[in-house]
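Enquirer: could you work out the structure for the sequence below:
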Amino acid sequence: MPHQSVAVLFGGRSVEHEVSIITAQQAMDALEVAGYKVLPVYIAKDGAWYAGRPLRELALFRDPTVKYEDLAGVHRVAVSPDRTARFLVMHPYAKRGFFKRDPELWADVFFPCLHGTFGEDGTLQGLLEMADVPYVGCGVQAAALGMDKVRSKALCKAAGIPALDCVAATRAQWQRDPLGFLKQVEAAFPYPVIVKPCSLGSSIGVKRCLDSAGLREAVETALVLDERVLVEPALTNFREVNCSVIGPPYQASTCEMPHYKGELLSFESKYSSGGKSGKLAGGKMPAAGMGKAAGAKAGVSAAGMASLNRTIPAPISDELTREAQRLAVAAFEAIGGEGITRVDFLLDDNTGQLYFNEMNTMPGSLAYYLWEASGLGFDQLVTKLVEGA
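Expert: You can find the predicted model right below:
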């Protein structure tokens, strides 16, 4: 085993903070089954970093008033950008000073399990590159490109992967000329249209608009959440087909087809199934097949993305399955991806055409359910990811 100790980074400053906690707890379960020693590293919503074994317990995140630095065995830490250090250092406000290779706080490899801003967008990856530590997943450029829906669409089109056209605007452009942007959208596409924040995941801020008033409201909401917004035509008769990819060398999983109420897959549809609103229950998060999931926070199911109602394998033809897998690999390759991704497609049932929708370079629950259906256990999946760091 090339890496004995794995620091799992989770939480973060994005709106997907709670989802990250669930993904990390699932990943830590699988890593321990695979024989790794796990060091939980929690990034609080205010950006403070904490490390220590007690953070392995999901119950700690039930109480928003808990003071992590006061917990026995938990230390406030930081990643030093000094490449000669190559390990965690104590924060200046921490109770202890500088330390080296503390057996409880040293890690051979870092495993980010953060979703969204400051975790999945290349910023964290840049810090880890500066520190010169091995880490799981995409590098700086690939993570940034995968997070940017406009640029990832452009790269996919350049690689011959079908994707819907879109019109985009920054917050500054919208504030300067909102009517001009509305006219640009209406000249490009008939209603209905779909509005999306450019760099958010978990379907946050995504709206289907039937008229100009709805479009304006949706754009304004999206630009509160993100610096850039995109608008694309809404398919009227479609299904979603998703496929995960690991590598290099690249390998595609079986495909899935999510099922949800309404016309769009919402954050609630993805993460609230089976969950109890408003609290996290105690105990460790079980990985697939490792026990019963317990509890949730802010309506997020403790099973994470695994709780979504889906059909695996997707009920599509073998030919279409192979095409989705080929396009998923091509999309991940187009951004120079490493580690794991989940590529989401829209299947136009009127034409049979698959369209690239978006990719998630840190998919919820690490898309383990797709790999289990492909014959690769969760512990085997995380082992592959760690070995590729």
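Enquirer: please make it C-alpha for all contacts and neighbour counts, starting now.
Expert: Noted.
Enquirer: which residues of the stretch 51-200 of the chain fall in strands?
Expert: Secondary structure of the stretch 51-200 of the chain (DSSP state E, counting those that start in this stretch): strands located at 75-79, 88-90, 109-112, 167-170, 193-197.
Enquirer: what do you get for the stretch 251-389 of the chain?
Expert: Counting by DSSP E, counting those that start in this stretch, the strands of the stretch 251-389 of the chain are 251-258, 296-297, 300-301, 310-311, 339-348, 353-360.
Enquirer: one more, for comparison:
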Amino acid sequence: MNKKIRVAVLFGGKSGEHEVSLHSAASVLQAIDRDRFEVVPIAITQTGEWHRGSEALPLLEKSLNRGALKEMKEVLERETAISASSISGDITGLKEQVDVVFPVLHGTFGEDGTMQGLLEIADIPYVGAGVLASAVGMDKVMMKKVFAHEGLPQGDFTYYMRFQIEKDLEQVMDEVEARFGYPCFIKPANLGSSVGISKADDRDRLHKGLKEAARFDRKVVVEEYINAREVEVAVLGNDEPEASVPGEIVSSNDFYDYRAKYIDGKSEMQIPAQLPAETLEEIRHLALQCYRAIDCTGLSRVDFFVRHDDRKIFVNEINTMPGFTPYSMYANLWKHSGLTYASVVTKLIELAMQRYEEKKKTITTFEVN
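Expert: Reported below is the predicted structural model:
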């Protein structure tokens, strides 16, 4: 009988997307194939404390139903030999205890390359994008600069540092009004799940939006408003990635903000998006271009705008660890493309192991003959 692969599912984190991570991780823990994998839950609290095994499960009490929580505790007692003590932030010893890490972490200190760098140093295989792709994908300014270099279609944008907003907010607003007019969008550069994003229809809302975004990041992006449909594509793979069928988000709010995504439950997904076949194919092609542009591996969701009047396509952003419940757009896009949620989880773990083996081909020593 083949030995089961031991997977550490890492979740929570010091991020504005902490709660989103809990829901994603609970879904992964429930869906993972127990015939092939053993699971070790590892939780990071919002204050940065690390806990594993049964000590990690209290963070998931709201995300796992009572039966699932009881089952998970029983599984840990039956299958997992790892101590449930706190790991005190030192994961170097984890390499000897697990085969691969599934970092179901969204936002800063998880999706931005910091955790990926820690896992690289610890020499542990992990699911998802590497350090570079994670960092570029998280920072909307750097992402947009890379996409511009690759000739990918985007809307107009600019950005300001927090110190500029604090030092001369009136001048910043004057510049934004002259360049974009109203409405326009304001976003923290390094955050996801629409946290801190606002739409400014006048100077007062621009003022509030800039100050709000600056609370979440030292870099703030301002984008032109595009009257468009929001279409998303799921990408899966390493060197030869595949793109799902595109799907459209019909937001319950003025735009697809945090409330529309996670609270009111009224937004709709239309999969596949109701667009001409050639438009859908072009969107899939662009999604793969975006994926390769930042050297992504594992998974990503690439978001687009399709302008109403002429169907012109604009790249919005790439998300290297998108929301990951069975009801999230990423999972639903693959479901409509022929892959179940459980099979996507399995595939991602396999891709992580393959990427680790491929990287071992790279030598790290040099001798002069």
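Enquirer: next, the TM-score between them, please.
Expert: The TM-score (TM-score structural alignment, normalised by the length of the second structure) is 0.84; 330 aligned residues with a C-alpha RMSD of 2.3 Å.
Enquirer: still on that earlier bit, for D211 of the first structure, find the nearest of the strands of the stretch 51-200 of the first structure.
Expert: Nearest to D211 of the first structure, of all the strands of the stretch 51-200 of the first structure, is strand 193-197, at 8.6 Å by C-alpha to C-alpha.
Enquirer: that closest one against the second structure, how far on average?
Expert: With the two structures superposed, strand 193-197 of the first structure lies on average 0.9 Å from its match in the second structure, counting by mean C-alpha distance after the TM-score superposition for the first structure.
Enquirer: in the second structure, which residues correspond to that strand?
Expert: Counting by TM-score structural alignment, strand 193-197 of the first structure pairs with residues 184-188 of the second structure.
Enquirer: same question for stretch 115-131 of the first structure.
Expert: Going by TM-score structural alignment, stretch 115-131 of the first structure sits over residues 106-122 in the second structure.
Enquirer: just stretch 334-347 of the first structure next, same as before
Expert: Stretch 334-347 of the first structure lines up with residues 293-306 of the second structure when matched by TM-score structural alignment.
Enquirer: D177 of the first structure -> the second structure?
Expert: Matched across to the second structure, D177 of the first structure falls on D168, judged by TM-score structural alignment.
Enquirer: measure how far the match of stretch 334-347 of the first structure is from the centre of its chain, please.
Expert: Stretch 293-306 of the second structure has its C-alpha centroid displaced from the chain centroid by 10 Å (C-alpha atoms, centre = their mean, to the nearest Å).
Enquirer: before we move on, what about stretch 32-49 of the first structure?
Expert: Distance of stretch 32-49 of the first structure from the chain centroid (C-alpha atoms, centre = their mean) equals 16 Å.
Enquirer: check stretch 20-40 of the second structure too.
Expert: Chain-centre distance of stretch 20-40 of the second structure: 17 Å, with C-alpha atoms, centre = their mean.
Enquirer: kindly check the end-to-end length of it for me.
Expert: Stretch 20-40 of the second structure has an end-to-end distance of 19 Å (C-alpha to C-alpha, to the nearest Å).
Enquirer: then stretch 164-171 of the second structure?
Expert: So stretch 164-171 of the second structure: terminal residues 9 Å apart, C-alpha to C-alpha.
Enquirer: for stretch 222-240 of the second structure, same thing?
Expert: End to end - C-alpha to C-alpha - stretch 222-240 of the second structure spans 34 Å.
Enquirer: next one: stretch 115-133 of the first structure
Expert: 20 Å.
Enquirer: cool, stretch 107-115 of the first structure as well?
Expert: 21 Å.
Enquirer: for the residue positioned nearest the centre of the second structure, give its distance to K14 of the second structure.
Expert: In the second structure, the C-alpha nearest the mean C-alpha coordinate belongs to M321, at 2.4 Å (C-alpha atoms, centre = their mean). Distance of M321 of the second structure to K14 of the second structure, computed by C-alpha to C-alpha: 15 Å.
Enquirer: ok, now A189 of the second structure?
Expert: Going from A189 of the second structure to K14 of the second structure by C-alpha to C-alpha gives 17 Å.
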